[in-house]
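1. Kindly return the folded structure for what I paste below:
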Amino acid sequence: MYRTLLNRSCLSQIFPRVNIHLSTPKVEEATSSKDVQQKSSTSTNDEVKFDYKNKTGIIQLNKPKALNALSLSMIEKIYPKMKEWESDGKTELVIVKSTIPKAFCAGGDIKAIMNKTAEGNKHAEEFFRKEYTLNYLTGNYKLPYVAIINGITMGGGVGLSVHGPFRIATETTTIAMPETAIGLFPDVGGSHFLPRLSNNLGVFLGLTGYRLRGIDVLHAGFATHFVPTNRLEEVERKLVEIPKANYNSVKDVLDKSSESVNSHASFSLQDQLPLINRVFSIDTKNVETILERLKSDGSDFALKQLATLEKMSPTSLKLTFEQLKRGQKLDLKDCLIMEYRLAQNTMIGHDFYEGVRAVLVDKDNKPQWKPNSLKNVSDKEIEDYFKKPSSNEDLQI
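-> This is a model prediction of the structure:
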């Protein structure tokens, strides 16, 4: 997604250090619904833990050194467990959270994906296919699904949360989709949720990788509720203790527990929303026009965003803009199918590998993009990214 890849950004501080896990552990066999109904059953594998309390399934991301960077093996554990809970006839609620306060999920294990794709692209195909399938599941889950997104939440972490009905942010939450800095595009359903944010905020965030923090995550629409970290345990306990958990009863608990935006500072981008809405309009002809408008505006904020965009992959900027244009008219399923095509075509291109090299491997932060300017990225080249690779099947969800 950076997607999942989500440990991405043109600045090294945006990308937490990720460990590379090249081996893929076998998917743990699902616990039977009978066993899982015991007062509490916990799986203690290294990357993901599963708890079960009072008809509530709890997923805990547990890869602290990598800030829970999403790996294929993690996805292969989470998906079947969610399917099991969804169909066992007893589970009423699912909560996903992190075992560490610093991050919910900082993205995807990008370097591992890059290494694998160099061997034939099979790992990347499987990763994206299974990750996007999990994203679709969270967006169409039959049970109430609550994501506690405290700490760093980027790329794959956004995909694991934003499609669900309930997302709890805290004062430590940091949200970003910085894929254009590594030659990628905001995937994991970014083409669905970003163009649906008000004031063209999603276009702005998708192109620039701008980071939202704390209450801003609620203001922007990534979160549905805001709870201070010192009250998370209390709120989780209330959720688990709901006599009969369903959408309405879960919403009622969260509504009563959530702090209002009126009790916090206003949206930090409030004064910039008119500019963002105008400059980053999804109806704009092309990305070049956006850069021209920023330069013409001349304000400190506009020029700062202009400088940021000039560092990004020109191909990624144009690809992202076209992706968001198309995504505003598609449902989540069709957005993910589109993104799967984009991901496969991106993997056989140049800029993704160069971006990962510059940001995560050599860390010189001096990517050599090809082409190196927007004017040299043709409309035909962008259109080709949206075509199904002849060697691959479309995403089946």
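2. From now on I want contacts and neighbour counts done on CA atoms only, so please keep to that.
-> Noted.
3. Which stretches in this structure count as strands?
-> For the chain, the strands defined by DSSP state E occupy 43-44, 48-53, 56-61, 93-98, 103-105, 145-148, 152-154, 166-169, 174-176, 212-213, 225-226.
4. Determine which of those strands approaches Lys285 most closely.
-> strand 174-176 (24.9 Å; C-alpha to C-alpha).
5. quick revisit: Thr320 is nearest to which of the strands of the chain?
-> The nearest among the strands of the chain, by C-alpha to C-alpha, is strand 174-176 at 14.6 Å.
6. of the strands of the chain, which approaches Lys380 most closely?
-> Using C-alpha to C-alpha, the nearest of the strands of the chain to Lys380 is strand 174-176, at 29.1 Å.
7. Another sequence for comparison is provided below:
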Amino acid sequence: MTDEVITRIENGVGRITLNRPKALHALTTEMCAGMAGALTAWEHDPAVRAVVVDHMEGTRGFCAGGDIRKVAESGRGDGVAAADFFRVEYTLNAQIKHYPKPYIALMDGITMGGGVGISVHGSHRIATDRTIFAMPETGIGLFPDVGGGWFLPRLDGELGTWLALTGAQLRGSDVKAAGIATHYVPVIDDLKAELLAGGDIDAVLAKYDRPAPQPAYASHVAAIDRCFDKDTVTAISIALNPDTDPWAHEQAAILTKRSPQSLAVALRQLREGRKMTSFDDVMIMEYRLACRITRTRDFSEGVRAVIEDKDNQPQWADWVGEAAGQTLSAAIELMFESLGKLDLQLH
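-> Here you go, the predicted structure:
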């Protein structure tokens, strides 16, 4: 068990604490395996009636994602380590989704990417005033994975499409208003103390839960639903640009800075995921995408620009023109194809 994940039982509660503060608790393969091992051990343990997931106090991130730098290093080579990371991470996401006991994620801080995967699929998701939720993957040449193809298209209207393509952030109570968090507790200290003291879960959550006021994005819902309901990124951009709402123009400008390949993958991922009836099938689809997209030029370039060199000037592959567009369509089609015996095994 890695010391970057601390697991123990406190008063009938299995507690998992993320402990990689310098990386805002970004997940590694070993951390995901450690979490999975604890959940497996506790699933049939009568001494454990619920699970609480938090992060080491004194840091501003619940979990900022996965260890993308290592994934990129693998993708530039044989891709084996990257595929192994996604296999372990996505299997953990599915385990959380199907977990038979209450799984309470305290999303008290930055919750992005991989941090979303270990929280949003749990039975109880607690947002606080410190919560910053986002799926910013299209900005690094990736796509909103960890089950994004399942929960994002099931949010109201086209809210999930907007979040997936632009990487927009939701803060505090807006995470509950969007239907991502199940509860909103402005400050989490007393709630956590009562849960870990063995208090009745439903009663404690009801005691501290607060209603979510009108979200910051409320005035843009009509534009989101009107512009992001298209089946191509080009059509979405066209819908945004003539719109008289300055906010819509801002979203169009954001899309021009994202990886065109990632935008196309993400949009199809959400449209396919919306039609699927099995969470596990969505994870299998995303595993195929992850194994392939992390070996592309755009992903390597996105990680270089945003995470490694930090110049924030990624030079995306040029897909402009009819011939290039056809090539992009063919490349996207290939990414969704089966990996055969290498597919993620969840069934």
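8. So for Asn345 of structure 1, which of the strands of structure 1 sits nearest?
-> Comparing the strands of structure 1 by C-alpha to C-alpha, strand 152-154 comes nearest, at 22.2 Å.
9. For that closest one, give me the average deviation versus structure 2.
-> Compared with structure 2 after the fit, strand 152-154 of structure 1 shows a mean deviation of 0.4 Å (mean C-alpha distance after the TM-score superposition for structure 1).
10. what's the matching range in structure 2 for that strand?
-> On structure 2, the counterpart of strand 152-154 of structure 1 by TM-score structural alignment is residues 110-112.
11. Now find how far off-centre that stretch is within its chain.
-> On the basis of C-alpha atoms, centre = their mean, to the nearest Å, stretch 110-112 of structure 2 sits 8 Å off its chain's mean C-alpha point.
12. Touching that stretch from outside, list them.
-> Applying C-alpha atoms under 8 Å, 6 or more residues apart in numbering, the external contacts of stretch 110-112 of structure 2 come out as 60-65, 130-136.
13. try 10 Å this time
-> With C-alpha atoms under 10 Å, 6 or more residues apart in numbering as the test, stretch 110-112 of structure 2 has contacts from 24-26, 59-66, 116-120, 127, 130-137, 144, 167, 169-171.
14. Arg15 of structure 2 maps to what in structure 1?
-> That one, Arg15 of structure 2, aligns with Ile58 by TM-score structural alignment.
15. for Asp343 of structure 2, same thing?
-> Under TM-score structural alignment, Asp343 of structure 2 pairs with Asp394 in structure 1.
16. What number of residues are in the vicinity of the closest residue to Pro242 of structure 2 other than its chain neighbours?
-> Using C-alpha to C-alpha, 6 or more residues apart in numbering and skipping the chain neighbours, the partner closest in space to Pro242 of structure 2 is His249 (8.0 Å). His249 of structure 2 has 17 neighbours, counted by other C-alpha atoms under 10 Å.
17. Now for His249 of structure 2: which residues touch it?
-> Shown in contact with His249 of structure 2 (C-alpha under 10 Å, 6+ apart): 237, 239-243, 255.
18. Format these as TSV; extra columns: neighbour count and distance to Ala105 of structure 2.
-> Formatted as TSV, these follow (neighbours: other C-alpha atoms under 10 Å; distance: C-alpha to C-alpha, whole Å):
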residue	neighbour count	distance to Ala105 of structure 2
Ser237	20	35
Ala239	19	37
Leu240	24	35
Asn241	17	38
Pro242	12	41
Asp243	14	39
Leu255	21	31
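19. What about Lys256 of structure 1, how many residues nearby?
-> Using other C-alpha under 10 Å, Lys256 of structure 1 has 11 other residues around it.
20. Distance of it relative to Lys363 of structure 1?
-> Distance, Lys256 of structure 1 to Lys363 of structure 1, using C-alpha to C-alpha, to the nearest Å: 45 Å.
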